[in-house]
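Novice: Sequence and predicted structure are below.
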Amino acid sequence: MTETPQPARVRAESDPAVPPEGPGAPRARAEIDLGALRANVRALRARVAPHAQVMAVVKADAYGHGAVRCARAAQQAGATWLGTATPHEALALRAAGIGGRLLCWLWTPGDPWAEGIETDLDMSVSGLWALREVEDAARAVGRPARVQLKADTGLGRNGCQPADWPALVAAALDAQERGLVRVTGLWSHLACADEPGHPSIGRQLDVFRQLVGYAEKEGVEPEVRHVANSPATLTLPEAHFDLVRTGIAVYGVSPAPEIGTPAGLGLRPVMTLSASVALVKEAPEGHGVSYGHHYVTDRATTLGLVPLGYADGIPRHASGRGPVLVGGKVRTVAGRVAMDQFVVDLGGDRVEPGTRAVLFGPGDRGEPTAEDWARAADTIAYEIVTRIGSRVPRVYLNEDPDGDADGEGASAG
């Protein structure tokens, strides 16, 4: 039975940890509910077999949510592995004091393999060139590297082609015999797990089993075998193996509308993005709004200026379509999204400067969701949350895990 994350507590404006609304409020903020993140991890753990471990993927600054704090929260909730794409992301976590098992998979020639060995990373290897660089680094450091061999079972991106797999396995076993590496895992990635029933899923799982079987027959004894991302974790129990890699689901966003809504999956969105209305003014009928005058008022109205733009990660493709909750009503972006700001037509309503405009959040207080913005911008919700830029401060709620039961504990940072 999965645990449904509960809303963060409603906080009084006098709460010192919460940016105020009205005069003195910040230009914009992204609230990150770490209590929801922990509950999401627990809900995902409940979906997998007891022997299968859960990895929380915190690449791309934890999909825009803040890697260090999200990594800590995920570990507090029982994630036994963390995952990043680049080694620099992984090394930054280590520098911040994040311990535990940490897999990093997107390496390029000349990357800091030695530092990865010294900080106990598990490092993915997809080709012989990478294995050679790992061996050189292990000799220099004087200790073996932990490596995981990645197979391309049909995605066509990173990973070793099946035809080249025997050579990679043989070379890795030779390096292991010489004390330079220890093969800790065998893994791959699915192309269409977010499309339930897609024929490639079964084909890829078959290839993965064959390649794992070959490696094990040759003498590889992996700690973990893994192929499941968030959608596979939610819909494909046969893909769970020893470890599941949960990325977007950790942050309470559905991997795809076809799989279900966050609430239907037992998840709660972690990020709420909002800004303080910077200006409210009256405009006559026929007044052009923003660049190109793609929006012209059809009556006398009021316009509200929201100080967020594409420099902050608001998609320009959502011009004229993006939904925003202002003054108790969902409005639509009027005209083009500019670099630093956009306008909403308030329809004659008066709101005060400093009123909170909520672009997206969990959706249970009437605000739009990241999925609503994804539809407006013809993209996916992954991109909506990940692209929110560093100019928008993150405010962390429910950072203390002891407050999970009653929603207590908010901190700003």
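Specialist: Nice, I can see it. Predicted model, so just to flag it, every value in this text is computed and none were measured.
Novice: For the rest of this, base every contact and every neighbour count on C-alpha atoms.
Specialist: OK.
Novice: Excluding covalently adjacent residues, which one is nearest to the residue nearest the centre of the chain?
Specialist: Among the residues of the chain, the one closest to the centroid is Tyr63, at 3.1 Å (CA atoms, centre = their mean). Residue nearest to Tyr63 in three dimensions, not counting chain neighbours: Thr386, with 4.4 Å by CA to CA, 6 or more residues apart in numbering.
Novice: again, but for Val280
Specialist: Gly304 (4.5 Å).
Novice: quick one: which helix or strand includes the one you found?
Specialist: Per DSSP states H and E: Gly304 is located in strand 301-306.
Novice: what helix or strand does Glu133 sit in?
Specialist: Going by DSSP H and E, Glu133 is in helix 128-141.
Novice: Against which helices or strands is that helix packed?
Specialist: helix 113-118, strand 145-150, helix 165-177, strand 181-187 (3 or more CA pairs under 8 Å, 6 or more residues apart in numbering; DSSP states H and E).
Novice: putting a second one here so we can go through both:
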Amino acid sequence: ALKAEAAGRVRVAGVMSHFACADEPGHPSVAAQFGAFTGMVEFAEKAGARFEVRHLSNSAATLTAPEARFDLVRPGIAVYGLTPVPALGTFGLRPAMTLVADAALVKRVPAGSGVSYGHTYHTERDTTLALVPAGYGDGIPRHGSNLLQVLAGGRRRTIAGRVCMDQFVIDLGDDPLSPGDEVVLFGPGDRGEPTAQEWADALGTISYEIVTRIGSRVPRAYPGGAL
């Protein structure tokens, strides 16, 4: 790189690497990578490199390893307001993303009604079902069928039956809900809705997957901004 810079072909502006296990505080690789990075920077500077920026830390390292912040940090999941290390708490972060949909259809059905593909859910009594227009084509995990919860009508409801490509169903019992009423799939939890971390825990995955899988056909709104 220094030879190319001397030849006028590039400008060496910075140096970076990336932690493999920063979300596991105390993992021996964190100290090993930190040592390797600082050693390499020292070696390169002795060889004539003049770095404008040095950066190594992702969200987890930014919050748990202040010695590794150098000149820049690269927060990813923390920008969503989600903790990169759930075992250590929230670090004061607040979830920034809320996923909502409006109920498309509400109807009364008798006991014993099969719901959605495969009829993996049957109503135990006469009840009210609501159709929510969001499915695995939008990033709602299909393996969250009969498992994930949403907030509708002021209460949490478990998805009833299989998540379809474009929709899923919830069982309201005798509670009222009208077409057009908002259903909160996940958010910061202020109103009692599930959080992305709760969805991740239920599915045995990480919150990163939950928030980044939401597809481009889902409209975005940025309160307070015009992005």
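Specialist: Perfect, thanks for sending it. Quick caveat: nothing in here was measured; it's all calculated off a predicted structure.
Novice: sorry, back to before: what does the residue nearest to Val280 of the first structure correspond to in the second structure?
Specialist: If you follow Gly304 of the first structure across to the second structure using TM-score structural alignment, you land on Ala130.
Novice: Go ahead and confirm its match touches Asp171.
Specialist: Yes: proximity of Ala130 of the second structure to Asp171 meets the contact threshold set by CA atoms under 8 Å, at 6.6 Å.
Novice: which residues does Leu177 of the second structure contact?
Specialist: Residues near Leu177 of the second structure by CA atoms under 8 Å, 6 or more residues apart in numbering: Val106, Ala130, Ala152, Gly153.
Novice: Inside strands: which ones of the residues you listed?
Specialist: Val106, Ala130, Ala152 (DSSP state E).
Novice: Run through the residues that contact the second one.
Specialist: Ala130 of the second structure sits next to Ala103, Ala104, Leu105, Val106, Lys107, Val169, Ile170, Asp171, Leu172, Leu177 when contact means CA under 8 Å, 6+ apart.
Novice: just checking, what's the longest helix in the first structure?
Specialist: Assignment by DSSP state H gives helix 199-218 as the longest helix of the first structure.
Novice: For it, which helices and strands make contact with it?
Specialist: The helices and strands touching helix 199-218 of the first structure, judged by 3+ CA pairs under 8 Å, 6+ apart, are helix 165-177.
Novice: thinking again about what came up before, tell me the spacing between the match of Gly304 of the first structure and Arg155 of the second structure.
Specialist: Ala130 of the second structure sits 13 Å away from Arg155 of the second structure, going by CA to CA, to the nearest Å.
Novice: burial measure for the residue opposite His293 of the first structure in the second structure once aligned, as a count.
Specialist: Taking TM-score structural alignment, His293 of the first structure has His119 as its aligned residue in the second structure. Close neighbours of His119 of the second structure, defined as other CA atoms under 10 Å, add up to 12.
Novice: Identify the residues contacting the residue lying closest to His119 of the second structure once chain neighbours are set aside.
Specialist: Among residues not flanking His119 of the second structure along the chain, Gly161 sits closest, at 6.6 Å (CA to CA, 6+ apart). Contact analysis of Gly161 of the second structure by CA under 8 Å, 6+ apart lists Val115, Ser116, Tyr117, His119, Thr120, Tyr121, Ser145, Asn146, Phe168, Val169.
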